[in-house]
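# Here is a sequence together with a model predicted from it:
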Amino acid sequence: MNDKPNFTLKKSAVLATLITATLSAQAEETINRASAMELPDLDVVGTTPLPGTGLPIEKYAGNVQLIDSETIEEQNAVDLSETLFRNIGSIDINSSQNNPYQNDVHYRGFLASPLVGSAIGVSAFVDGVRVNEGFGDTVNWDLIPDFAISNISLIPGSNPLFGLNTLGGALSLQTKSGFQFDGTQLSLSIGDFGRRELTLEHGGNKGNFDYYFGGNLFKEDGWRQRSPSDVRQIFSKVGWENEVTDIDLSYTFADNDLIGNGFVPESHLAADRASVYTFPDQTKNSMHFVNLRGSHWFKR
């Protein structure tokens, strides 16, 4: 009897087993290598400036500077531009128009100004609405009721989220509500050069509803000849909110007459520091602004 066929069969079976084990090991190694190349899940949290999404300020990749309503009230600045100058680093102001409501605001070399023709590089938003004018992107500070501001955020850097000409940064202003301001406040101030200012605020809430109303009257003769100014501002807001939803309807009215006479030759100033060269350099601004804003948090 010949045993060679059995021996050959056994040998083939062993060889097949070895090949199968080798292929299995190679397949397992390939799977392990593929698993090593897979990255874990990554959660990306987007940020939005108008208004914020509740992201802690320390997690924002930038030097965001904040001003709260208490600081604004304590300092009692004439207008918003002066408040920015007093509280935010890298900001300086100048008054080429010689009117307290028409200052140029410079931030790191970029400009927000009411003067048409200026190279604007800073955007401004009130309750999520951009207030740069459609022509020239100028910012009329007299149309922003600073008495109604709850907080101010300055977000530095160029960001396409803020629209065109946001080269140096963006200002985001949030207004007061009846939940933040509950009560009545009346303030009166009198100063040199015929300056008088009266501000009234009233707010409250009941259940999920809240309301806020404020008005400001400003009048001065100006420190120069023929330089009077009149500012009249009204702001009102009603809202409803619960734990996940917030709806606000606001109305802003302004009717202002600003005189900001320009530069004077030194020879004129030597004779009279209060003199003017040409007059009147007059700006009349009027506005009716209605804003409906809503937000809702979707639970995961």
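Perfect, thanks for sending it. Residues are numbered from 1 along each chain as shown.
# CA atoms for contacts and neighbours, from now on please.
Noted.
# How far off centre is stretch 285-300?
Relative to its chain's centre, stretch 285-300 lies at 14 Å (Cα atoms, centre = their mean, to the nearest Å).
# can you check stretch 8-20 too?
Averaging C-alpha positions (Cα atoms, centre = their mean) puts stretch 8-20 76 Å from its chain's average.
# list the contacts for residue 67?
Residues in contact with residue 67 (Cα atoms under 8 Å, 6 or more residues apart in numbering) are 87, 151, 152, 153.
# Against residue 127, how distant is the second one?
It stands for residue 151. 10 Å (Cα to Cα, to the nearest Å).
# For those two, list the residues in contact with both.
Common contact partners of residue 151 and residue 127 (Cα under 8 Å, 6+ apart): 173, 174, 175.
# which residues of the stretch 51-200 of the chain fall in strands?
Using DSSP state E, counting those that start in this stretch, the strands of the stretch 51-200 of the chain run over 65-68, 91-94, 104-107, 110-112, 122-126, 129-130, 149-156, 169-175, 183-191, 195-206.
# I'd like those strands as a markdown table, with distance to residue 235 appended.
Output for the strands of the stretch 51-200 of the chain, formatted as a markdown table (distance: least, Cα to Cα, whole Å):
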| stretch | distance to residue 235 |
| --- | --- |
| strand 65-68 | 18 |
| strand 91-94 | 26 |
| strand 104-107 | 24 |
| strand 110-112 | 23 |
| strand 122-126 | 12 |
| strand 129-130 | 15 |
| strand 149-156 | 10 |
| strand 169-175 | 9 |
| strand 183-191 | 14 |
| strand 195-206 | 9 |
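# One more to weigh against that first structure:
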Amino acid sequence: MKRQSRKGKALAFWAGFAVVFSVQQSEAKAASQVVVTVPSADSSSTRPLIAAQQLAPVTVQGVAYGANAVSLPSTISILGQRALTQGQPQVNLSESLGQVPGLIVNNRQDYAQDMQLSIRGFGADAPFGVQGVYMTLDGIPLTMPDGQGQSQIINLPTLGGMKIIKGPFAALYGNAAGGVIQAYTRDPPEPPSLSLRTWAGDWGSHQTTLIGGGVSGGVSGIAGLTDFRTDGWRQHSAATRRQFNGVLHWNPHADDQFSLVFNALNQDALDPAGLTRAELQQNPRQVDPAILKFNTRKSVRNRQTGLVWEHRFDADNTLRMSAYGGTRRIKQYLPFTGNFGVSAGGVVDLHDYFSGTTADYTHSGELAARRYTLAAGLSYGRMNEYRKGFVNDFGVQGALRNDQYNTVDNFAQYMQAHWELTSRLSVSGGLRHDAVRFNSTPGTDAPLSAGTGGNARYSSTDPVIGLLYKLDAHNRIYADYGHGFVTPTFYQLAYRPDGQPGLNFALQPMHLRNAEVGWRGHFGNLRAEASVYDITTDNQIVVFSSSGGRTTYSNAGKTRRYGTDLSLDAALPAHLSARLAYSYLHVRFAGGPYDGNTLPGAPAQQFYAGLTWRPPLQSAALQGFYTTLSALVRSQVFVDAKNSAAAQGYGVLNWATGIEQHHGPWRLSEFLRVDNLLNRNYVAAVVIADSNGRYYEAAPGRNAIVGVQVTREF
């Protein structure tokens, strides 16, 4: 096949332009629109609390109208820097996101496959990466136009905050309508500082992070470099990860701000895969012999840059424009040769080039003497993928088996409005249209590529509306309803269930109908939130089969899910603070081949409880001291849509403690963390629908890390 050069493709790829008038009113600023405040005894809460001590701002973007996130008709959780990083290894999102009800993050102990992340069941069966959930970092998408993302790109030690959006309003972010996770780099320090953090733990695990930044006039910036290495708890599970994340802000004058964002990831990881139940019971740290025979592993190289410009015309009119682009390369060795029949090979080699542009305009005013906000917009994103498959010659790349050039782009238009009908009642609504196009062109140099090309176009127009009523100064109730859209990803399209070569263009997108009712309130040092939801999904995408890391998908008709998310934050006597979070999810297939069965990978219940003691600031001997005891409990999860087997539920107890000292411009902190304090045996994640019955990925027993951080201010 005659192809345009990669350089030419990249130039054409970067030529895409779009104008977006989005829902942001004023976002991605170092000084945030939303300030997280918490009781002085507990600044680790995952949501805004109204109390005396004010913490560093947490930026809020997207559906936030005005300066107060708690006035939104939607379920939103906010994690501050302390909740994300203090006393944590700062390696995986599973460390801290268990505090958020409705959000499940499983640590597979397999860095080749990323975390298993889902919101209200969406994304629960992803074999690797994140599907069905939209992710951003500093306003720049981490989710590709096809809906596939990787949480490993986020450099956790540099984070300053995170926002999780659940419910109908997540649909306004596009074709991953199961939920939204927005991460934000911490603000540049003032005065400038440089910090070095390092820890060591079991199985040769250790991590070192260097972070520096500062403010000088209208220019500010922060950057962090992290190096993580582990020999792995399981056999054949060693990994190395090197990450960089940097943000540079420039304010030439009061009405303009430019932000340059860059992040990079280099990761190499061996892949231990799953175990059968018999293998799990015999030795949960072992691997199947084929894993060693074919030296299964994956390498990832990801680079991404984004530029954001925000201009305020006046107090009521704001323009925001952004452009981003990057490259991603993935090479994966699977546990078979791939040189048989019509196999596409046992080595997958992907070269991706992606980019996108946005431009936002927001207007506020008064109608009938009541405030309103209007927004309308367009967005465009594109990914070019060069996909090849080779024979796995027992851990060495062999002959070419597959060669494809794939493209996907997403062009979206949307509008949104918010109106304060009365001093207590407000209404928000929006409409989004997405058109997602996939195309695959085969090469002529691969033996099985002839006739395997094709294309597909998916589109959807999705409305969302919500009402919020203020019962009093401390209590709000809300109700929202909307439609949503989740397309197949390129990974889900990659292989056909019938085993024939070519993409699985018979796979259809999922369409959601999503309703939610909720309440938020606080009473002194107590804050509570509750929501109930009901979601119907057409064309539910499920794993059809999984063999040695190669997964095929099919549509399985409708699903019906309903559930509740509950959370409670409290500042207790004796300088104690507590957080409780509970979620219940009932999700069943309605009709189709799995009628009445439970969606695999999604636990029906999760409960988190955390208790922290932090002495008063006046205590000189214990200044900066904290100790936290936390528990996470989950119910069983089924391993396939047939519900043929399940991983039993579990409960795990964790403990962390640390202390900090100040000596002039120097700050020193030491910390200790012990996970699985009671040394329980349990399954942390499952491989959905594995054709060899290797469903189970075990968690380690009791393990600990100890570390230190040194900071110097200038």
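Yep, it's here. Predicted, not measured: the structure shown is a model, and the values here were computed from it.
# what's the TM-score here?
Aligned and superposed, the two chains score 0.74 in TM-score terms (TM-score structural alignment, normalised by the length of structure 1); 253 aligned residues with a Cα RMSD of 2.8 Å.
# circling back: buried among the shared contacts of residue 151 and residue 127 of structure 1? Need that as a selection in PyMOL.
The PyMOL command for the buried members of these (criterion: 16 or more other Cα atoms under 10 Å) is given here:
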select buried, resi 173+174+175
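# What residue in structure 1 is paired with residue 283 of structure 2?
Using TM-score structural alignment, the equivalent of residue 283 of structure 2 in structure 1 is residue 272.
# Give me the neighbour count for residue 254 of structure 2.
Counted with other Cα atoms under 10 Å, residues neighbouring residue 254 of structure 2 total 9.
# ok, now how distant is it from residue 454 of structure 2?
The span separating residue 254 of structure 2 from residue 454 of structure 2 equals 51 Å under the rule Cα to Cα.
# just residue 235 of structure 2 next, same as before
Distance, residue 235 of structure 2 to residue 454 of structure 2, by Cα to Cα: 41 Å.
# what about the helices in structure 2?
Taking DSSP state H to define them, one finds helices in structure 2 at 6-14, 81-85, 277-282, 289-293, 490-493.
# after superposition, how close is the third one to structure 1?
Think helix 277-282 of structure 2. The superposed helix 277-282 of structure 2 is, by mean Cα distance after the TM-score superposition for structure 1, a mean 3.8 Å from where its aligned residues fall in structure 1.
# Pull the distance from that helix to the chain's centre.
Counting by Cα atoms, centre = their mean, helix 277-282 of structure 2 comes out at 31 Å from the chain centroid.
# The longest one too?
In terms of Cα atoms, centre = their mean, the centre of helix 6-14 of structure 2 is set 29 Å apart from its chain centre.
# Determine the set of other helices and strands touching it.
For helix 6-14 of structure 2, the elements it packs on are strand 347-367, strand 370-392, judged by 3 or more Cα pairs under 8 Å, 6 or more residues apart in numbering; DSSP states H and E.
# List the buried residues for the last one?
Burial within strand 370-392 of structure 2, assessed by neighbour count using 16+ other Cα under 10 Å, is assigned to 371-392.
# Ok, stretch 435-444 of structure 2 next?
By 16+ other Cα under 10 Å, the buried positions in stretch 435-444 of structure 2 come out as 435, 436, 437, 438, 439, 440, 441, 442, 443.
# Sort out for me which of the residues you listed are in strands.
Here DSSP state E is the test, and the buried residues of stretch 435-444 of structure 2 give 435, 436, 437, 438, 439, 440, 441, 442 as lying in strands.
# Take the residues you listed and write them to CSV, including distance to residue 108 of structure 2.
Formatted as CSV, these follow (distance: Cα to Cα, whole Å):
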residue, distance to residue 108 of structure 2
435, 34
436, 31
437, 32
438, 31
439, 32
440, 32
441, 34
442, 34
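# between those residues, which is nearest residue 713 of structure 2?
Distances from residue 713 of structure 2 to these, taken as Cα to Cα, are shortest for residue 436 (48.5 Å).
# how close does that closest one sit to residue 179 of structure 2?
Counting by Cα to Cα - residue 436 of structure 2 and residue 179 of structure 2 are separated by 19 Å.
# ditto for residue 388 of structure 2
According to Cα to Cα, residue 388 of structure 2 and residue 179 of structure 2 sit 32 Å apart.
# Check residue 194 of structure 2 too.
35 Å.
# Check residue 526 of structure 2 too.
27 Å.
# higher neighbour count, the two?
Taking neighbours as other Cα under 10 Å, residue 526 of structure 2 and residue 179 compare with residue 179 leading, 25 against 18.
# Aligned to the more buried one, what sits in structure 1?
Residue 179 of structure 2 maps onto residue 169 in structure 1, by TM-score structural alignment.
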